[in-house]
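Novice: My questions are about this predicted structure, shown below with the sequence.
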Amino acid sequence: MSNWQSWAAVAVFAGVYVLIITEWVHRVAAALGGAGLMLAIGATDDASAFHSAETGIDWNVIFLLLGMMMIVGVLKRTGLFEYLAIWSVKKAKARPFRVMAMLIVITAVASALLDNVTTVLLVAPVTLLVCDRLRLPAAPFLIAEVLASNVGGTATLVGDPPNIIIASRAGLTFNDFLVHLAPLCALLIVVLVLLCRVMFAKYFVYDEKRAAEVMELREREAIKNPRLLAQGLGILALVVAGFVLHPVLHYEPSVVALLGAGLLVAISKVETGEVLGEVEWPTLAFFAGLFVMVGSLIETGVIGELAGSLADAIGGAELGGSMLLLGGSAVLSGIVDNIPYVATMAPITSELVTDMGGDPDHVMWWALALGADLGGNATAIGASANVVVLGIAERNRQPISFWQFTKYGLVVTAATVAVAALYLWLRYFALA
């Protein structure tokens, strides 16, 4: 870093990170304040911050969240989430650990088929209702789901945004991700369930009276508006189909989500103002500020220099290089959002693969994907799904602090990255 703006950008980012960690000020205020300082010192400008696809606010993420939040806001009025909450508790016999394990598996599978942000938007309201019914603290269940969404999203091309970037740069297909990463992710979900059994053991308090009350409930009676439910589920099915058919339709997920939200509001009788009132606006503002700050680090060359140093350290050693890329990506993705990190690291990884004379499905690509996706679990701001769930929890008066999330996220990240390292060594070196 050869200019003062680079050092100033690092200082601003570090200062904001401290504020978020310590919670001296609200994370939204810290992120927006940091974005303003980045603009003030010239680390970025309005064109780069608001209009650049590489270093600006990722409007696709913002509008994807907005559209899905509006759809979820309409579905909340139908009683669907109450129905799913009662159904899931009854299936698990109201045993808290069984409920958590069920929610973890559901979240992981849905995250692989949709994407992790959409999944947590749909599952979080169910979780809050389940915990309310059983008189359990919601935070452990929400944290477990976020961790599951990031692990499950690693399995497919569409599950986590960094995978889309990697697939585009490497020329990888949906099936490539299934073959190379899905078996590992299935194992990692088992590891996650076992870790949650230990980490959250003190919260699995079985209340026989509350359990009996829930078991007597009839879930069908929770549906308040069958017509609106049919409309909402129909639009949601179309939106999911739009996500899956992206290679054919070439519509970005954000466009699909907005079209779905607009159509649902148009055909239903729900007031537009009421739907917009369900949107997590502070979460969207936090994302905007975070994107501007990370974009400033890219603009000033800070992230590029870090990625370049990692590439120099790797050299031409495939085994050592893949392990270093896995570990380095996990660490950096826990500090900055994994989307801009992968966007910066993907071209460098491409050069490394070319130098090594590797195929498109070279181990280095899987090391980058696993490090970035699993590393997103390390801290409360490591991945988009983390931030979304923290916003939902705060809105429902069950706030989750940075450290409350991170102390569990670090344990899960360390365990899953260690298993991933063993998997890479076995599959691509020892048994190759």
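Specialist: Perfect, I can see it now.
Novice: CA only for contacts and neighbour counts going forward, please
Specialist: OK.
Novice: and the end-to-end length of stretch 350-364?
Specialist: Taking C-alpha to C-alpha, to the nearest Å, stretch 350-364 runs 9 Å from one end to the other.
Novice: Identify all contacting residues around that stretch.
Specialist: With C-alpha atoms under 8 Å, 6 or more residues apart in numbering as the test, stretch 350-364 has contacts from 169-172, 176, 311, 315-316, 318, 321-322, 325, 349, 424, 428.
Novice: Next up, a structure to set beside the first:
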Amino acid sequence: MTTVAVLSVLIFAGAYVLLATEWVHRTTVALTGAALMLLLHLSDARRAFFEESTGVDWNVIFLLLGMMVIVAVLRRTGVFEYLAILAAKRSRGRPYRLMVLLCVLTAVASAVLDNVTTVLLVAPVTFLVCDQLGLRPVPFLIAEVFASNIGGAATLVGDPPNIIIASRGDLTFNDFLVHMTPIVVVLMGVFLLLCRWLFRRQLVGDPERAEAVMHLDERQAIEDPRMLAISLGVLALVVIAFVLHPVLHYEPSVVALLGAGLLLLVTRVPVGEAMREVEWPTLAFFAGLFIMVGALVDSGVVGGIADRLAEVTDGRLGLATMLLLGGSALLSALIDNIPYVATMSPVVAQLVDQAGPDGQVLWWALALGADLGGNATAIGASANVVMLGLAEREGHRIGFWEFTRYGVVVTAVTVGLCVPYLWLRYL
């Protein structure tokens, strides 16, 4: 390894240790790590801010910003209180039934929206319904993140890595429905059963509070019906534009910003009030993380791992598929899966060309490994980081290891189930 590569690895490893031990706030760690990469010339302003493969992914940053503004306006209508009361009544106040309901809602929404947007919409409902029922929201939030990453794997627009894979592999929306959705449905069923065991000690309800919620009228929670109608109309347009991305060719970030601007314009919500609800520490964390990972990419560390995989497999499709699935899950747990997939996709494209028509399985192995591997740690996927930021803001801090001890189990089970699926269906 070159000196640049060694220094990049050392800084990233040090930052990861601090993130794992939580000695320093994660935003401070990410920004300090990024500053060191720039200070030591392991990256520079051009590569950090303007290069697509080694810099800040502004599409992710502005997608988050736009959707956070939309959620801030929606919050003023009372719709989240409405959904919280409705969810509590439908589940009859039973914690596990409520978790299943919220996770299914999250997974389905994540297949249509991207998983980060879904988390931004579902989290406020979770805080409110748990407050109504006297439940600790943390297990519900963690389960919803897992559900969002699993459900997002089902479609082209569900998870940002899928968009990258579709672009590089010339895959369509229908390709993802045919090849990814069947296994995702199975994984969600297994995951919901797994939740019963993982969170069994925390799913204890209060019968008196559950009974009190049953007498609430959710319609009274709507504070501004006109603003709600406008907001839902704009959100519907945003969702449609997300789904029609292959036709319209507008990036999700552009759609989110257009939606946020339109919503602020027609509702006349004060810009300052909407901006105060944006999770700025989370956006700063992402910027710093992208710069650190970009330095790893630029120094050849990630690319070297990818090239080594190509050498080891040496044209053996079955071995390449399994290594790609497992390796993607492992690496996506350590670094955000978006830059990982962006770096790995050219290598996979080369392997697919060498393997011929049967090589398409490698794209599905990459997608499943990256999407599901993101569940393993608190920084493995964008949705994880966003949820942690939202929870901290509401006074429910989720520690790195509290998240990871559940995430490792979920990742091991779901990735393990993908092995027979890929082997039996394609190999």
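Specialist: Received it, and whenever you're ready, just let me know what you need. Remember, predicted model here, so these are calculated numbers, not experimental data.
Novice: got the contact list for Leu278 of structure 1?
Specialist: Check again: residue 278 of structure 1 is Glu, not Leu. Counted by C-alpha under 8 Å, 6+ apart, Glu278 of structure 1 has contacts 69-70, 73.
Novice: From Arg219 of structure 2, how far off is the aligned residue in structure 2 for it?
Specialist: When structure 2 is aligned by TM-score structural alignment, the residue opposite Glu278 of structure 1 is Glu277. Distance, Glu277 of structure 2 to Arg219 of structure 2, by C-alpha to C-alpha: 25 Å.
Novice: Also Trp280 of structure 2?
Specialist: 33 Å.
Novice: how about the strands in the stretch 201-350 of structure 1?
Specialist: For the stretch 201-350 of structure 1, no strands are identified by DSSP state E, counting those that start in this stretch.
Novice: which two of the contacts of stretch 350-364 of structure 1 lie the greatest distance from each other?
Specialist: Asp176 and Gly315 (25.6 Å; C-alpha to C-alpha).
Novice: So if I had to pick from the two, which one is more boxed in?
Specialist: The residue with more neighbours, out of Asp176 of structure 1 and Gly315, is Asp176; 17 against 13, by other C-alpha atoms under 10 Å.
Novice: Now do the contacts for the more buried one.
Specialist: Per C-alpha under 8 Å, 6+ apart, neighbours of Asp176 of structure 1: Asp361.
Novice: Check which helix or strand it maps to.
Specialist: In this assignment (DSSP states H and E), Asp176 of structure 1 forms part of helix 174-199.
Novice: What sits closest to the residue positioned nearest the centre of structure 2 if chain neighbours are left out?
Specialist: The centre of structure 2 sits closest to Ala383, judged by C-alpha atoms, centre = their mean, with a distance of 3.0 Å. In this structure, Ala383 of structure 2 finds its nearest non-sequential neighbour in Val116, 4.6 Å apart by C-alpha to C-alpha, 6 or more residues apart in numbering.
Novice: any idea how far Gly205 of structure 2 is from the one you found?
Specialist: Counting by C-alpha to C-alpha, the gap from Val116 of structure 2 to Gly205 of structure 2 is 29 Å.
Novice: If you count surrounding residues, which of these two has more?
Specialist: The residue with more neighbours, out of Val116 of structure 2 and Gly205, is Val116; 27 against 17, by other C-alpha under 10 Å.
Novice: Okay, buried residues for the host helix or strand of the more buried one please.
Specialist: Taking DSSP H and E as the definition, Val116 of structure 2 sits inside helix 115-133. Neighbour-count burial for helix 115-133 of structure 2, counted by 16 or more other C-alpha atoms under 10 Å, picks out 115-130, 132-133.
Novice: Any idea how far stretch 402-422 of structure 2 is from the middle of the chain?
Specialist: A distance of 16 Å separates the centroid of the chain from that of stretch 402-422 of structure 2, by C-alpha atoms, centre = their mean, to the nearest Å.
Novice: which bit of structure 1 covers that stretch?
Specialist: The aligned range for stretch 402-422 of structure 2 is 404-424, by TM-score structural alignment.
Novice: what's the average distance of that stretch to structure 2?
Specialist: On superposition with structure 2, the mean distance recorded for stretch 404-424 of structure 1 (mean C-alpha distance after the TM-score superposition for structure 1) is 0.4 Å.
Novice: And for Arg98 of structure 1, the neighbour number?
Specialist: If we define neighbours as other C-alpha under 10 Å, then Arg98 of structure 1 has 18 of them.
Novice: how much space between it and Ile143 of structure 1?
Specialist: 16 Å.
Novice: likewise Gly357 of structure 1?
Specialist: Distance from Gly357 of structure 1 to Ile143 of structure 1, by C-alpha to C-alpha: 41 Å.
Novice: now swap in Ile62 of structure 1 and tell me
Specialist: Counting by C-alpha to C-alpha, the gap from Ile62 of structure 1 to Ile143 of structure 1 is 22 Å.
Novice: Which of these two has more residues huddled nearby?
Specialist: Comparing Ile62 of structure 1 with Ile143 by other C-alpha under 10 Å, the one with more neighbours is Ile143, at 25 against 16.
Novice: Assign a three-state SS to the more buried one, would you?
Specialist: When classified by DSSP: H, G, I helix; E, B strand; the rest coil, Ile143 of structure 1 comes out as helix.
Novice: my guess is it contacts Gln404, does it?
Specialist: No: Ile143 of structure 1 is beyond contact range of Gln404, at 9.0 Å (criterion: C-alpha atoms under 8 Å).
Novice: once aligned to structure 1, how far is stretch 342-353 of structure 2 on average?
Specialist: Compared with structure 1, stretch 342-353 of structure 2 is 1.0 Å away on average (mean C-alpha distance after the TM-score superposition for structure 1).
Novice: now that stretch: how far from the chain's centre is it?
Specialist: 22 Å.
Novice: Buried residues, that stretch. List them.
Specialist: 342-349, 351-352.
Novice: re earlier: tell me which residue of structure 1 lines up with the residue nearest to the centre of structure 2.
Specialist: Under TM-score structural alignment, Ala383 of structure 2 pairs with Ala385 in structure 1.
Novice: and its match, what is it in contact with?
Specialist: For Ala385 of structure 1, the contacting residues are 116-117, 120, 146, 149-150, by C-alpha under 8 Å, 6+ apart.
Novice: Repeat the analysis, applying 7 Å as the threshold.
Specialist: Contact partners of Ala385 of structure 1, counting by C-alpha atoms under 7 Å, 6 or more residues apart in numbering, are 116-117, 120, 146.
Novice: Lovely, talk soon.
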